[in-house]
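Engineer: Need a 3D model of the sequence below.
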Amino acid sequence: MHIISILLGIIIFLNIAFAVVMIFRERRDASSSWAWLLVLFFIPLLGFVLYLLFGQNLSRYHMFQWEDRKKLGIERLLSSQLEQIRNDTFEFRNETERDYKQLIYMHLMNNDAVLTKDNLVDVFTDGNKKFAKLLEDIEQAKDHIHLQYYIFKKDQLGKQLLEALTKKAQQGVKIRILYDDLGSRGLRRSFFAKLRAAGGEVEVFFPSKLRWINLRLNYRNHRKLVIIDGQIGYVGGFNVGDEYLGLDPKFGYWRDTHLRIQGPAVYAVQTRFILDWNQAAHKRKIPYLPEHFPEPVRKGDSSMQIVTSGPDSEWEQIKHGYIKMISTAKRTICIQTPYFIPDASLLDALKIACLSGVEVKLMIPNKPDHPFVYWATLSYVGEMLSSGARVFIYDHGFIHAKTIVVDHEISSVGTANIDMRSFRLNFEVNAFLYDPEIAKKLHDVFHDDIALSRELTLEDYDQRSKLIRFKESISRLLSPIL
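Structural biologist: Coordinates of the predicted model:
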């Protein structure tokens, strides 16, 4: 009994110590702090284990080293653009850029997201077309191919892509593949044996130190990036897997949105890949070489900023960008997202837009790939309907697109869902585009998708069963960790 008392005393002391550390060092928001305090005090030993797996705060760690920005001239360009916007001497290409200079300034100030011009942007909404073009670009590569996906599967598409990359490696093209350990669970390093034998390199983001235990389980790299010869960049929602070609009977047709970029914005995509790769590859880091940043071919008229966010950062940059877009809307907001679990700030911004007379349209899937997430989404959808938003349920398969279009003028496309996981826990990347032509194209795509959807009205929502209401209530309680 004496030994048990000592052990209990030690456990209580450790719990108090962890609570003190969490409150005074981690500097979380109050709701998150209270949640972890309850876990630590009501589940003493298990609570500590859960905290190690899910509760670590990465914002105090310097995960990504930016000292090489001077070599690229990024710091000088950032300072110049910020100063010019402050002094109202910045040369905006059009009225759209000028109208949204506060959004541009915010991304410059808090995310080091340089505004690039003269970009050519192709929009893909079909996986077959996107990967056909990607394979074509891979075939034409001369110097290097950098490829990063959250999910990389060992299936028909994965094997086809790997075969194409291995062929280019055998031709002397430098191939680097980075994938997420959790997103690509089940993928073994042996899958890339031929690529490695041909000189290709493969790294894993936040790999498990032990086979069944990963202390960074809750923080995943959700980015999807491809850079070819420093001249072509891809960013968007498609991962590598047969379901993204519509070949999975469970989901049917897979509706997503992806961008193919040519122009100066590829510098930003390349920089993001190099930062992520160098974090994962401790011994084979990528130097900032001229061939990684060749003189961009200026083919288009699109202006954009490549914005990233993650748990290592003090700011929720992509969420802040969404809120700023929403708050500036005067006529329309069109949102497509597979998960709609906004925090209070984003939800309030959307409600205020609705109540101010802005036409807010939201499109979500008709089926869950994660049940709790789906029921939590429906609970928030109810609040949007009550505020006057129009909600559409996509019935032609599964919609995975992450897009926002405001007033037919600006848009955002990338990897960030509208949920707290994307805003706070995942490493994400979005393109913010200041191009009315791209915005109109995405707006037209949204309305084409309406023809394949059914509208959910407030009357329909109010008639849902008690069982659904119960599922929504439980899932909403879990929403901060979904």
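Engineer: CA only for contacts and neighbour counts going forward, please
Structural biologist: Noted.
Engineer: Break down the stretch 351-482 of the chain into its helices, ranges please.
Structural biologist: 371-387, 420, 436-450, 458-462, 466-478 (DSSP state H, counting those that start in this stretch).
Engineer: same deal with the stretch 201-350 of the chain?
Structural biologist: Using DSSP H, counting those that start in this stretch, helices in the stretch 201-350 of the chain cover 265-280, 317-328, 344-355.
Engineer: Show me which residues of the longest strand seen in the chain are buried.
Structural biologist: As assigned by DSSP state E, the longest strand anywhere in the chain is strand 116-126. Buried positions in strand 116-126, judged by neighbour count with 16 or more other C-alpha atoms under 10 Å: 116, 117, 118, 119, 120, 121, 123, 124, 125, 126.
Engineer: Also this sequence, please, to line up against the first:
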Amino acid sequence: MLGFLEGNVWKILLGVNYVLVIFFSVFIVLKNKNPVKTLSYIFVLAVLPFVGLLVYYFFGQDYRKDKIFEKKYLLDDDRLRKWKDKISLNKEERDDLESLFGEGIFKVYRLLKNNERAVLTFDNEVNILINGEEKFKHLRKDLEAAKEHIHLEYFVVFDDELGESIIDLLCKKAEEGVVVRLIYDDVGSDISSKNKKRLTKSGVQHFAFLPVLFSNSTSKLNYRDHRKIVVIDGEIGYVGGINVDQKYDNSFDNEKYWRDTHLRITGGAVGALQSSFILSWNFVSKEEQEIEAALLPKEKPNTKEPVAIQMAASGPDSDWANIMEAIFCMINTAKDRVLITTPYFMPNDSILTALTTAARSGVAVKIIIPYESDSWAAQYATDSYIEECLRSGIKIFRYHKGFVHAKTLVIDDMFTSIGTANMDYRSFSMNFEINALLYNREVNQQMGNQFQLDLEDCEEVDLERWENRGLKRKLKESFSRLWAPLL
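Structural biologist: Modelled structure (predicted):
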């Protein structure tokens, strides 16, 4: 018997593997999830013995999600209800909103209000910050001026030269008596033990979001905190695509130019950023910090052109894909133009259908993506969607000046989205994301002008030339597209 086992060990292991594959395949099918994602996991299990099981263990199971986030969702729902019920539009404001913005935008407001009671505030002043060098110039100044508290939540915090300068500032302010709280994603970030000890010694409270073992080698584990939020004294807020990493700042001697977009906000919308941060803080710290008046904006900004903003937050702790649904809703109501800038274009079926339908109905749909991605798999998966888009009348532009990391959406003459969510499966359904939805003609025009400037550094993709790109490349694209729900 022992001899038989020794001589057939690989056959036995393969047999066990495929018994498990059959079991998990049935389990996956019974979950009734997205068919593309379902088939992707079954494909991986079937063609990659042992490796497929590991991939499914790390990426495919929802039991961890349910266990981790069920309690968080219930607590957050109660806290948000108490706070957001205090800030709601009266009938006169709702009528003004519909008449001023139109039915399409009013539908997005109602969607997010019904999904997560997302607050819409009219009293905001915004600065659109182009690239990291502009963002960090403003951020350092605001951090220096902080008097009460500093709250930061980032997907990426590196202690390179730029990161060290921010850490120095945080330690300095904490030593001055300012309450400093920092959340960093354990997979996306890399902070040395030395700097973590320095933060703690200075009084900076800091926690990793969902710590994992071997974070350096598990860069795509599920349920990551992809948000980039800063709130200072409850009065100033930052949100957008720029992380704490010097490659985002072109004033450093980087190998590649980095094109990104961020927002600096004062006004009522800072309260929505603050509430989002506090809920994350309570989750990572196991504290019970209330969303209290002292942490929220106290004065309205003195601006002649206030901007209406609604924050759309989404993540695996929510019943609804809030950001994806808001984008879907706005694309479907677009009449003139849809301008998208995204580093990763792997849309789900709903968004892809909305875009191609809009283009075929006469809406000018233009998309900027990187000429060269920072991930070969993401590059080929993105490229797999180009031909279908071009055939539908969508214009695709590949940014060649460097790497475009901005996540922006401009629709018609009123609606703009700037935030953290990419146009891909992971941002829509797995990661914690937050986007600022801005209902303002001036902001819309400014972002439309920026889109035109970025086009000067792009190459438009020609359909005929793209169709002749070669079988080998097409095979790489098709294979990578199978992995798109996992990337």
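Engineer: TM-score of the superposed pair?
Structural biologist: Here the superposed chains carry a TM-score of 0.89, computed using TM-score structural alignment, normalised by the length of the first structure; 474 aligned residues with a C-alpha RMSD of 2.9 Å.
Engineer: follow-up on the earlier one: what's the mean distance for the longest strand of the first structure versus the second structure?
Structural biologist: Its aligned residues in the second structure lie a mean 0.9 Å from strand 116-126 of the first structure after superposition (mean C-alpha distance after the TM-score superposition for the first structure).
Engineer: Let me know the next secondary structure element after that strand.
Structural biologist: Counting by DSSP states H and E, the next helix or strand C-terminal to strand 116-126 of the first structure is helix 127-140.
Engineer: host element of the aligned residue in the second structure for residue 168 of the first structure?
Structural biologist: Alignment note: residue 168 of the first structure maps to residue 173 in the second structure; criterion TM-score structural alignment. Using DSSP H and E, residue 173 of the second structure sits within helix 161-175.
Engineer: how close does the very next helix or strand once past that helix sit to the first structure?
Structural biologist: Moving toward the C-terminus from helix 161-175 of the second structure, the next helix or strand (DSSP H and E) is strand 179-185. Compared with the first structure after fitting, strand 179-185 of the second structure has a mean deviation of 0.6 Å; criterion: mean C-alpha distance after the TM-score superposition for the first structure.
Engineer: re the thing from before, could you give me the residues in the second structure that the longest strand of the first structure aligns onto?
Structural biologist: Counting by TM-score structural alignment, strand 116-126 of the first structure corresponds to residues 121-131.
Engineer: Residues in contact with that stretch: which ones?
Structural biologist: Residues from elsewhere that reach stretch 121-131 of the second structure (C-alpha atoms under 8 Å, 6 or more residues apart in numbering): 135, 242, 248-250, 258-269, 300-301, 303, 305-310.
Engineer: Counting neighbours, what do you get for the residue mapped onto residue 228 of the first structure from the second structure?
Structural biologist: Counting by TM-score structural alignment, residue 228 of the first structure lines up with residue 232 in the second structure. Counted with other C-alpha atoms under 10 Å, residues neighbouring residue 232 of the second structure total 24.
Engineer: for residue 453 of the first structure, what are its contacts?
Structural biologist: Counted by C-alpha under 8 Å, 6+ apart, residue 453 of the first structure has contacts 392, 393, 394, 395, 396.
Engineer: Could you identify the buried members of those?
Structural biologist: Buried, going by 16+ other C-alpha under 10 Å: 392, 393, 394, 395, 396, out of the contacts of residue 453 of the first structure.
Engineer: I'd guessed the second one sits against residue 451; true?
Structural biologist: No: between residue 393 of the first structure and residue 451 no contact is recorded; they are 10.6 Å apart, counting by C-alpha atoms under 8 Å.
Engineer: That's all I had, so thanks and see you.
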